[in-house]
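S.K.: Got a predicted structure here, sequence first:
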Amino acid sequence: MRRYIMWSVGLLAYAVAVFHRSSLGVAGVEAAQRLGVGTALLSTLSVAQLAVYAAMQIPVGVLLDRFGSRRLLAAGGALMLAGQLVFAFAGDVGTAIGARVLIGVGDAMTFISVLRIVAMWFPPRRNPLMVQLTGMLGQLGALSSAVPLVLLLRHAGWTATFLGAAGLGAVAVVLVLVSLRDQPETAETAEAAETAGGPPRKLGLRHSWDHPGTRLGLWTHFVTQFSGSVFALLWGYPFLTQGEGLAPDTAAVLLSLLTVGGLVMGPAIGHFCGRLPYHRSTLVLGIVGASALAWTVVLLWPGRAPLWLLTVLVLVLTVNGPGSMIGFDYARSFNPADRIGGATGIVNVGGFAASIVLVIAVGVILDVRTAPGAEHPTLSAFRWAFAVQYLLWIAGAVQVYRYRRTTRRRIAADDLALAPA
C-alpha cells in the first residue's frame, strides 16, 4: 500500500508540472495579443521552455542518481512556481521567455524523478504498466489546462489565471516535502550491502549510452512524441480555430480528448509491453505509421476538414504519448536501477528535441506563408507548416529500425557470453 502512496505523491507533482508546461497552449492567442508578438516570436516562448527542458535532461539525470527524487521534485516544483509568478505579471516578451525558462528547468526535474520512484518502489514486472499509468494520469494536468484555463482567461484575466497556477504549484511542493520518500528502507539496506560486498557496477552516463537499448529508447521517444506533444502544447489550438475554423470551446474539447484518449491507451500499451517485450519496436513503428496516415488525410482534405475527421486525427494522436513511454521502458530494461536517472534523461531528450524542431519550423513557415497585415495564418499555411513532420518521422523510424537490430544482436551476444562452457 505504501508504494502506491509514494507513487501517488509523485504522480500529483508530475500532473502539476504538465499543467504548468501546457498552460501556454490554450493561452497562445492571448499571449500574442498581450505581448504584441507574431507567430514566430510566440513559438519562442515554447521553444525556450522545451529547449531548457531537453538540455537539462542529462544533467538532471546525473543529479537524480545522486540526490534522489524527493529533493529534485521539490526543487523543480519551486522553480515552476516562480516561473508562473513571473509569467502572471509579464508585459514583454523578454520577461515571458524568462518565466518559461524557469518552468522548463523545473519541469525537467519532474518526470524522470517520478520514473525513478516507480523503479525503486515497484517490482520489474509491474514497471511497464506503472510507467504508462504515470505518463497518462500525469496528463490530467494538460486536461486541467485546457477548458478550465480557457474559462479563467476569459472571465478572470491573465494575471489572476497564472497566479492561480502558481498557487497550485505551491501545494504540490509542500506535499512532496512532507510525504515523499525516495525508496523503501529495505532497498536502502540491500543497496548498501551490495555496494560493500559485491562487484563494482558499471555506473555513469557513458555506460548507459554504450548500451544500444538506451539509444533505441531515445529514438523511440523522438519519433513517437513530437506530433501529439506540439499539437497539445502550442500549435493544435491555433490550427483548429484559425485554420480549420472551429469554435474555441470545440477546439478546447478536442484538446481535452487528446488527454482522455491517452488515459485509455496507456494501460493497454503498458500491458502489451509487459507481455510482449520483443515486439515493442514493432508497436512503435505502427504508431508512427498511423500518425503519418491520419495527418496525410487531414492535410490533403479539400477545404476545411469535417469535425469527424479532426476528431479521428486527435484520437490517433492520443497514442503518441503512451508510445513515447516505451522509450523509458527500454531505459529500465537495459540499465540497473542506480543509473536509471541518467539513462532516462538520455531517452527523454529525444522527443523534446524533435518537438523543439517542429515548434520552430511551424512558427517560421506560418510567418513566411502569412500575408503581411493578415489577421491570422491561412489553412494553406498551416498545411505547409505541419508537413515538416514527415521529415522527422522518416529520420526517427530509420533510427528505431537500426537500433532495434543492434539491440537484439547485443542481447544475443550477452546471452551467449553467460551460457555455460
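M.R.: Structure's in. What do you need?

S.K.: Every contact and neighbour count from this point should use C-alpha atoms.
M.R.: Will do.

S.K.: Give the buried residues for the helix or strand residue 70 falls within.
M.R.: Using DSSP states H and E, residue 70 sits within helix 69-89. By neighbour count on 16 or more other Cα atoms under 10 Å, the buried set for helix 69-89 is 69-89.

S.K.: And the helix or strand hosting residue 359, how far out from the chain middle?
M.R.: Taking DSSP H and E as the definition, residue 359 sits inside helix 340-368. Computed by Cα atoms, centre = their mean, to the nearest Å, the chain-centroid distance of helix 340-368 equals 10 Å.

S.K.: A further structure is provided below for comparison with the first:
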Amino acid sequence: MLFARIYFPLALGYAISYFYRNANAIIEGDLVQELGLGPADLGLLTSVYFISFAVFQLPLGVLLDRYGPRRTESILLLFAALGAVLFAQAESLSGLIVGRLLIGLGVSACLMAAFKAYVLWFSSERLPMINGLQMVAGGLGALGATIPLQNALSYTDWRGVFTGLAFITVFASICLWVFLPENQRIDEKLPTLKLQFKETGQVLRSHIFWGIAPLAAISSGTNMAIHGLWMKPWLRDVAGLSADNSAQLLFAMTLTLIGGFLTLGIIAERLSQLFDVRPISISVFGMTIYLFVQGTMIFGGIGSPLILVILLGFFGTASILVYAGYAQIFPKNLSGRVSTILNLLVFLGAFIVQWGVGAVIEMWPATSSGYDPESYQAAIGVLVLLQAAGLIWYLISLKISTKQSVLL
C-alpha cells in the first residue's frame, strides 16, 4: 500500500512529462504546415523545453532536499498546465516557445522528485529496479506520444491535444498533493539555505561526480533528442518510410525503451546483490553499445529499420543507471542535489543536441519530401564524436581519480 501511494502519483506525473517531451515528434508536420517553421525553428522550439528544465535543476535540488517531493512537484505541475494552455493558443513561434518554456519548468521535478522520494523511502539496493519502474512510467507516456497521438489527431488538432493535457496535468498535481506521503523519515533539523547551497558546491567539486557525468549527460541528451524529435524525420528521409510506418516504428522504439528501463534496472539490482557490480559499470557498458548503434546511422542504419530502433530504444536507456549509482555513493541528504545537478547537465545536453541537429540539417538545402540524407550523416557524426569523447574522459578519470574504485 505504501509503495502504491508513493509510486503511482509520481509515475503519473512522469508519464505526462514524457508525453510533453516527445509530442513534437508527431505534431512537427502540423506545426511546419500551419506556422511555417523551418528545421532550426523546430529544433529550437522542441529544445527550449530542455533549457527551462535544465536552468531550474539547481534550485530544484535545494527545494527537494528542503521541502520534499510532494509539495515541490505538485506546485510545479500547475505551471506545466498553464504552459500547455498557452501552447495550445499560440499563433506564432514566440507564443509556442513561451508555452514550451513553462511546460519544461513545470515538469522539471517529475523525475527528480521521484528519485528523491525513493531514496528516502527505500533501501539503496532496491533503487536500480525502482528507478527503472519510474522510467517505465515515462516510457508509457512516450508511448502515448506515438501511435495514440497520431490517432488522436484524426479527431482533434494539436491545439485540442494540448488543451486536454492541461486538464490531465492539473489532475496529476492534485493526486500528488493528496496521496504522496509527507513524512520523509528525516529526523535531524533542516539545514539553512546557505549551508545547502554550500553543500551543492561540494558536489560540483567532486571528482567522483565528474568522472561519469559528461558521458551520461551526452548519451542521455542524445537519446532524448533522437527519440523525442529526430528519429521520425530520419526514418522518413533516410529510410524512406511513410508517416504511418514511421509512427509505428517510433511505437516499437518506445516499447523497447520501456523494456530497457525495466530490464537494465533488474539486471543492475541482481548483479549488485550477487557480485557487487556497481550500476555505473553496467551503465557505461550500455552507453558504449548505444554509441556504436548510432554510428551505423551515419551509413544508413543496419539494414532493418526495426532492428535499429529496437537497439536504439533499449541501449539508449543505459545512462539512467548513473542516478542509482550516485545514490549509492553520496549521502541521502545530498541526493536531491546530486540528481538535479546531473539532470541539469543532461537537459543542457539535450537542448544543445536537439537544436544543434536542426542547425546542422539546415545547412543543406531541403528536398521535396523533407531534408537531405547527407545532413543527417553530418549531425549524427558529431553526436558520435561527442559521446566517444565522454567515454574516453571516463576511462581517463579512472586512472587520475584517487577514488577510482568508487567509479567502478
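M.R.: That came through, no problem. Note that the coordinates shown come from a computational prediction; the quantities given were computed from them, not determined experimentally.

S.K.: Would you pull the TM-score for this pair?
M.R.: Here the TM-score for the pair of chains, by TM-score structural alignment, normalised by the length of structure 2, is 0.90; 399 aligned residues with a Cα RMSD of 2.5 Å.

S.K.: still on that earlier bit, hey, what's the angle from the helix holding residue 70 of structure 1 to helix 340-368? Just curious.
M.R.: Here the directions of helix 69-89 of structure 1 and helix 340-368 differ by 20 degrees (axes from the mean of the first three to the mean of the last three Cα atoms, to 10 degrees).

S.K.: So which elements touch helix 69-89 of structure 1?
M.R.: Helix 69-89 of structure 1 sits against helix 2-26, helix 93-108, helix 111-121, helix 158-179, with contacts defined as 3 or more Cα pairs under 8 Å, 6 or more residues apart in numbering; DSSP states H and E.

S.K.: which one of the ones you listed lies closest to residue 205 of structure 1?
M.R.: Ranking the helices and strands packed on helix 69-89 of structure 1 by proximity to residue 205 of structure 1 (Cα to Cα) places helix 111-121 first, at 14.8 Å.

S.K.: so how much does the next helix or strand after that closest one differ from structure 2 once superposed?
M.R.: Going down the chain from helix 111-121 of structure 1, the next helix or strand is helix 127-138, by DSSP H and E. Average distance, helix 127-138 of structure 1 versus aligned residues of structure 2 after superposition (mean Cα distance after the TM-score superposition for structure 1): 1.5 Å.

S.K.: Just the buried residues of helix 127-138 of structure 1, please?
M.R.: Neighbour counts over helix 127-138 of structure 1 (16+ other Cα under 10 Å) mark 127, 128, 129, 130, 131, 132, 133, 134, 135, 136, 137, 138 as buried.

S.K.: And the contacts of that helix?
M.R.: 11-12, 14-16, 18, 114-115, 118-119, 259, 262-263, 266-267, 269-271, 273-274, 321-322, 325-326, 328-329 (Cα atoms under 8 Å, 6 or more residues apart in numbering).

S.K.: What of stretch 374-385 of structure 1?
M.R.: For stretch 374-385 of structure 1, using Cα under 8 Å, 6+ apart, the contacting residues are 239, 242-244, 299, 304, 361-363, 365-367, 369-371.

S.K.: In the residues you listed, find the pair that's most separated.
M.R.: Among the contacts of stretch 374-385 of structure 1, 304 and 361 lie farthest apart (Cα to Cα), at 22.2 Å.

S.K.: if you line the two up, which stretch of structure 1 does stretch 252-259 of structure 2 fall on?
M.R.: Using TM-score structural alignment, the residues of structure 1 aligned to stretch 252-259 of structure 2 are 257-264.

S.K.: re earlier: in a markdown table: the helices and strands packed on helix 69-89 of structure 1, plus mean neighbour count and distance to residue 225 of structure 1.
M.R.: Listed next are those as a markdown table, based on neighbours: other Cα atoms under 10 Å; distance: least, Cα to Cα, whole Å:
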| stretch | mean neighbour count | distance to residue 225 of structure 1 |
| --- | --- | --- |
| helix 2-26 | 23 | 14 |
| helix 93-108 | 24 | 16 |
| helix 111-121 | 25 | 15 |
| helix 158-179 | 18 | 25 |
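
S.K.: what's the mean gap between the helix holding residue 70 of structure 1 and the aligned bit of structure 2?
M.R.: Compared with structure 2, helix 69-89 of structure 1 is 1.1 Å away on average (mean Cα distance after the TM-score superposition for structure 1).
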